[in-house]
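Asker: Structure of the sequence below:
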Amino acid sequence: MNPESPAPRYSAPRADGPLVVFDFDHTLYDGDSGTHLFKWLIKRDWWRVLLALLITPVFGTMIAFLPTRRRGISAFVWVGTIGLHRRRDLDDLIDRYVVANEATLRAKLLPVALQVFHQHREAGDCVIVATGAPPELARAILAFVAHEDVPVIGTLVGPRFGAIGAVRHCHYEMKVTMIREAGYIQPIQRAYSDSSADLPLLKAAIAPVVVNPKAERVEMFRKVLPAGTPILNWGCVDRAGEPVAS
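Answerer: Down below sits the predicted model:
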C-alpha cells in the first residue's frame, strides 16, 4: 500500500478478532515522530532555539541513556511548549505542523508496514497503535492514509511548569498497562515494534515481531524473545532486520 494513495475504508473489527498492536515510530513511521514535532516547535522562535542550545550539554546527554531518556526528552518538550497551558493548545499546533509538513510526513510512512497494517484490518483483527508520541500526532499522520479511525494509545500530556509536558508516558511496562486500561483485556495475539523499550509489549504478545531494530539490539532480541521470532526490516535503511519487499 502506497502512502501517497488513500487506504480503503474498513469494517469494524470482528467481535472475536485477535488483538494486534503496532508501535508507531520506526515501525509504521520511518523515524521518531515526536522528536520531529518538537524540533519544529522549538524552531518557531529564536529564543526557543537559544534555550535548547543552552540545555543541550546536560539534557542532550541524558537522552542517550535509557534510565534518563524521558527526563532529557521532557526538557526539550518544555522548551518547545513554553506558554501553552492546555492539551488542546498542543493539539492545535500538532494540526498546524502536520498540514505544513504533509509531503515529508507522508514520505515517512513505510509502505511495507502499511501493507501489513492493511492486511490485519482487512482480516477483521482488532488493530490498535500504542506509541510514546502524543496520540494526536499519530492519528493525524495516519489520516493521510485513511487509518485515522484506528484507536491510538499514547503519552498523555498536560500543563507542567508553564508549558505542556507528559503526565503519563506510554513507555515500557506502562504501555501494556495503558492498553489494558483502555479496555483491551484480551490476549495480545501479535505485537510489532522496533524498540527494546517495548520488551514488555513484545513479551506479552503470543506472536511478537521485531521490525527495524537497531543493529546492536538484534542479538538481545534473539535471546529474550521466543525462538523463531521474526526480526524484519520494513524499509528503515539505517536499521537492521531481514529486508521485506513491498
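Asker: Please make it C-alpha for all contacts and neighbour counts, starting now.
Answerer: Fine.
Asker: Going by neighbour count, which residues in the helix or strand containing residue 93 are buried?
Answerer: In this assignment (DSSP states H and E), residue 93 forms part of helix 87-100. For helix 87-100, burial by neighbour count (16 or more other CA atoms under 10 Å) applies to 90, 91, 93, 94, 97, 98.
Asker: Going along the chain, name the helices of the protein.
Answerer: 33-42, 46-55, 61-63, 66-81, 87-100, 102-108, 111-122, 135-142, 173-181, 199-204, 218-224 (DSSP state H).
Asker: hmm, who's touching stretch 16-32?
Answerer: 33, 108-110, 113-114, 120, 124-131, 138, 184, 186-194, 211-212, 234-236 (CA atoms under 8 Å, 6 or more residues apart in numbering).
Asker: Oops, could you answer that again for stretch 73-83 instead?
Answerer: With CA under 8 Å, 6+ apart, stretch 73-83 has contacts from 38-39, 41-42, 48, 51-52, 59-60, 63, 90, 162-166.
Asker: Then stretch 94-105?
Answerer: 37, 40, 136, 137, 140, 141.
Asker: next one: stretch 130-145
Answerer: 3-7, 21-25, 33-34, 91, 94-95, 98, 105-106, 147-150, 152-157, 169-171, 175, 179.
Asker: what's the span of it, first residue to last?
Answerer: 18 Å (CA to CA, to the nearest Å).
Asker: now stretch 99-116
Answerer: Taking CA to CA as the criterion, the two ends of stretch 99-116 lie 26 Å apart.
Asker: mind checking how far that stretch is from the chain centre?
Answerer: 13 Å (CA atoms, centre = their mean, to the nearest Å).
Asker: With stretch 82-100 instead?
Answerer: 18 Å.
Asker: ok so, going back, pick the most buried one from the helices of the chain.
Answerer: helix 135-142 (a mean of 22; mean count of other CA atoms under 10 Å).
Asker: on that earlier part again, export the helices of the chain to a markdown table and tack on distance to residue 16?
Answerer: Converted to a markdown table, the helices of the chain look like this (distance: least, CA to CA, whole Å):
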| stretch | distance to residue 16 |
| --- | --- |
| helix 33-42 | 32 |
| helix 46-55 | 49 |
| helix 61-63 | 41 |
| helix 66-81 | 37 |
| helix 87-100 | 34 |
| helix 102-108 | 32 |
| helix 111-122 | 13 |
| helix 135-142 | 25 |
| helix 173-181 | 17 |
| helix 199-204 | 19 |
| helix 218-224 | 29 |
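Asker: how about this one, so we can line them up?
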Amino acid sequence: MKNFPETEQPILTSEFAEVYDIVFDFDGTLFSHDSFFEFMKFVLRKSKIRTLTAYLLAPLLVCLVIFRYRLKYIGSMLLWIGTVGLTDRQIDRYADEFVSRLIDGHHGHFYRDGLTLLRDAISSERRVMILTASGRFLIKKILINEGLHVDLGASKVSRRLGGLICDFHCYGENKVRFLIENGIEQKFDEFYSDSSADLPLFRLAKRSFIINGTARTKAKIERALKQSVCLINWN
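Answerer: Now for the predicted structure:
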C-alpha cells in the first residue's frame, strides 16, 4: 500500500508543539463548507463514468449513513471512486485547480471573522493548531494558498487498488488520538468548532466556542459538558 505523496511545497511547520493555546476545527468553523466533500464532487464531475457510479451507489451510501456506519468507510468509497486510475500528479493538479477556484467563491469560502481571529492569533505568536476530518493533502494546499502557517492535524489517505482511501480519519475521538500519538498535551485555552462531533475536544478546553451552530447543537454540547458554551456567528 503506497502512501499518497503530499504537496511538494514546504510543510507548514517542522514539528508539533507540546502545548497549544488555541485549537480550531476547519470545515463549518473556519471554512463555510465541507472542503473535502466539495473536492470530491469537483473530481467526480471531471468524469461522467465516475459521476454515474457515485449516483448508482448513492442509495447504499445513504443507508450506511442512516445505520451509522463508520464515516471513514463511506468517505473512502467516494474517494476511491473519484480517484481510481488517476496518477498522483493528476490528483495533485486537480487539488491545485480546486484551491484556485476558492478565490472566486466556488466550493466555499473562509469566514472573514474566523480568518481574522486566526491571523491575529498567529501574528501574536500564540500556539495554534487546526484539527480537521478533511484530507491533509488538500487542507495544506488551502492554508498555504491563504498564506497561513499553522500546525495541522488532519485525515491521511493512501493508495489501494488504484485509488485513494482514508487511512486515518481525524474525526471525533480520533482527534484526541491524534494529540496523544503526537505527544501533544490534551488541554488548551480555547477551542472553536461548529459540531457536537467535537465533544471530545470541547471537554479539553478551558473556553469553548460554538461557531454558527444551532440552538439544538448548543444544548447538546452544554448537556454533555454540564456548563454554558458561547455561541458565535461568523460571517
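Asker: which among the contacts of stretch 16-32 of the first structure end up buried?
Answerer: Buried among the contacts of stretch 16-32 of the first structure (16+ other CA under 10 Å): 33, 108-110, 113-114, 120, 124-131, 138, 188-194, 211-212, 234-236.
Asker: rewinding a little: export the buried residues of helix 87-100 of the first structure as JSON lines, with columns for distance to residue 77 of the first structure.
Answerer: Listed next are those as JSON lines, based on distance: CA to CA, whole Å:
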{"residue": "90", "distance to residue 77 of the first structure": "11"}
{"residue": "91", "distance to residue 77 of the first structure": "14"}
{"residue": "93", "distance to residue 77 of the first structure": "13"}
{"residue": "94", "distance to residue 77 of the first structure": "13"}
{"residue": "97", "distance to residue 77 of the first structure": "15"}
{"residue": "98", "distance to residue 77 of the first structure": "17"}
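Asker: what about the equivalent of residue 31 of the first structure over in the second structure, how many neighbours?
Answerer: Matched by TM-score structural alignment, residue 31 of the first structure corresponds to residue 33 in the second structure. Per other CA atoms under 10 Å, the neighbour tally for residue 33 of the second structure reads 16.
Asker: Longest strand in the second structure, please.
Answerer: strand 151-160 (DSSP state E).
Asker: Now that strand on the first structure. Mean distance?
Answerer: For strand 151-160 of the second structure, the mean deviation from the first structure after alignment is 0.9 Å (mean CA distance after the TM-score superposition for the first structure).
Asker: Can you give me the buried ones in that strand?
Answerer: Buried residues in strand 151-160 of the second structure (16+ other CA under 10 Å): 151, 152, 153, 154, 155, 156, 157, 158, 159.
Asker: whereabouts in the first structure does it align?
Answerer: Going by TM-score structural alignment, strand 151-160 of the second structure sits over residues 151-160 in the first structure.
Asker: now what about the matching stretch, what contacts it?
Answerer: With CA under 8 Å, 6+ apart, stretch 151-160 of the first structure has contacts from 84-87, 127-135, 138-139, 164-171, 178-179.
Asker: Roughly how far does residue 181 of the first structure sit from residue 54 of the first structure?
Answerer: 39 Å.
Asker: out of everything not next to it in sequence, what's closest to residue 74 of the second structure?
Answerer: residue 61 (6.5 Å; CA to CA, 6 or more residues apart in numbering).
Asker: which residue lines up with that neighbour in the first structure?
Answerer: With TM-score structural alignment as the criterion, residue 61 of the second structure matches residue 59.
Asker: Correct me if wrong: that match contacts residue 53.
Answerer: No - assessed by CA atoms under 8 Å, residue 59 of the first structure is found out of contact with residue 53, at 10.0 Å.
Asker: returning to that earlier point: out of the helices of the first structure, which gets nearest to residue 242 of the first structure?
Answerer: helix 218-224 (10.8 Å; CA to CA).
Asker: mean deviation of the closest one from the second structure?
Answerer: Looks like 1.4 Å for helix 218-224 of the first structure (mean CA distance after the TM-score superposition for the first structure).
Asker: centre of the chain versus that helix, how much separation?
Answerer: 21 Å.
Asker: Equivalent analysis for stretch 38-57 of the second structure, please.
Answerer: Distance, centroid of stretch 38-57 of the second structure to centroid of chain: 20 Å (CA atoms, centre = their mean).
Asker: Could you do stretch 213-231 of the second structure as well?
Answerer: Counting by CA atoms, centre = their mean, stretch 213-231 of the second structure comes out at 22 Å from the chain centroid.
Asker: what's next to it, contact-wise?
Answerer: 194-196, 199, 202-203, 207-212, 232-233.
Asker: so which pair among those residues is furthest apart in space?
Answerer: Most distant of these, by CA to CA, are 203 and 233, 21.1 Å apart.
Asker: Which residue is the nearest non-sequential neighbour of the equivalent of residue 206 of the second structure over in the first structure?
Answerer: Under the alignment defined by TM-score structural alignment, residue 206 of the second structure is paired with residue 206 of the first structure. Distance criterion CA to CA, 6+ apart; nearest residue to residue 206 of the first structure, sequence neighbours excluded, is residue 189 at 5.0 Å.
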